[in-house]
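1. This is a predicted model, with the sequence first.
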Amino acid sequence: MRRKGDLPSKPCAQCGRPFAWRKKWERVWEEVRYCSDRCRAEAKRERTE
C-alpha cells in the first residue's frame, strides 16, 4: 500500500492548490484539472461571463 505522500499530485487550474491522485481518477488522471466540483463550477462560470 502506498502512503498519500507518495502519490502523484498537481496544482488545481482554478485555485492553484495541490491535490493528490485518487483511485477513481486512475484512467483519466491526465485529464483532471480541478481539485473539486466547486473549482470546476467557478471556472465554468468565469468562462461564460
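-> Arrived safely. Computed from a predicted model, the values in this text were never measured in an experiment.
2. Please make it C-alpha for all contacts and neighbour counts, starting now.
-> Noted.
3. could you pull out the strands for this structure?
-> Along the chain, counting by DSSP state E, strands occupy 9-11, 18-20.
4. Ok, which of these comes nearest residue 44?
-> Judged by C-alpha to C-alpha, the one of the strands of the chain that comes nearest to residue 44 is strand 9-11, at 17.5 Å.
5. Can you give the distance of the closest one from its chain's centre?
-> Strand 9-11 sits 7 Å away from the centroid of its parent chain (C-alpha atoms, centre = their mean, to the nearest Å).
6. Kindly report the same for stretch 17-25.
-> For stretch 17-25, the distance to the chain centre is 6 Å (C-alpha atoms, centre = their mean).
7. try it against this one:
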Amino acid sequence: MVNKRDLPQKICPTCNRPFFWRKKWRLSWNTVVYCGEKCRRNKKNERCNSLV
C-alpha cells in the first residue's frame, strides 16, 4: 500500500488547496488542473479573486 504523502500532488488554482493523485487520473494526470468539479465550475471566480 502506498502512503498518501508519497503520491504526487498539485495545488488547485481556484481554492489554493493541495490535491493528490487519484487512480482515476492515472492516464490524464498531466492535464488535471482542478481538484474537483466544483472548482472547475467556479474557475471564473479565480480571476475575480486575484483582482481584489
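-> Received, thanks. None of these values were measured; they are calculated from a predicted model.
8. Serialize the strands of structure 1 to a markdown table and add fields for mean neighbour count and distance to residue 26 of structure 1.
-> As requested, the strands of structure 1 are exported to a markdown table (neighbours: other C-alpha atoms under 10 Å; distance: least, C-alpha to C-alpha, whole Å):
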| stretch | mean neighbour count | distance to residue 26 of structure 1 |
| --- | --- | --- |
| strand 9-11 | 15 | 12 |
| strand 18-20 | 14 | 11 |
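9. mind checking which of those strands is nearest residue 43 of structure 1?
-> Closest approach to residue 43 of structure 1 among these (C-alpha to C-alpha): strand 9-11, 14.3 Å.
10. got the contact list for residue 34 of structure 1?
-> By C-alpha atoms under 8 Å, 6 or more residues apart in numbering, residue 34 of structure 1 lies in contact with 12, 13, 14, 40.
11. wait, residue 13 of structure 2
-> Applying C-alpha under 8 Å, 6+ apart, we find residue 13 of structure 2 in contact with 33, 34, 46.
12. What residues sit buried inside stretch 26-46 of structure 2?
-> Across stretch 26-46 of structure 2, burial judged by 16 or more other C-alpha atoms under 10 Å covers 34, 35, 39.
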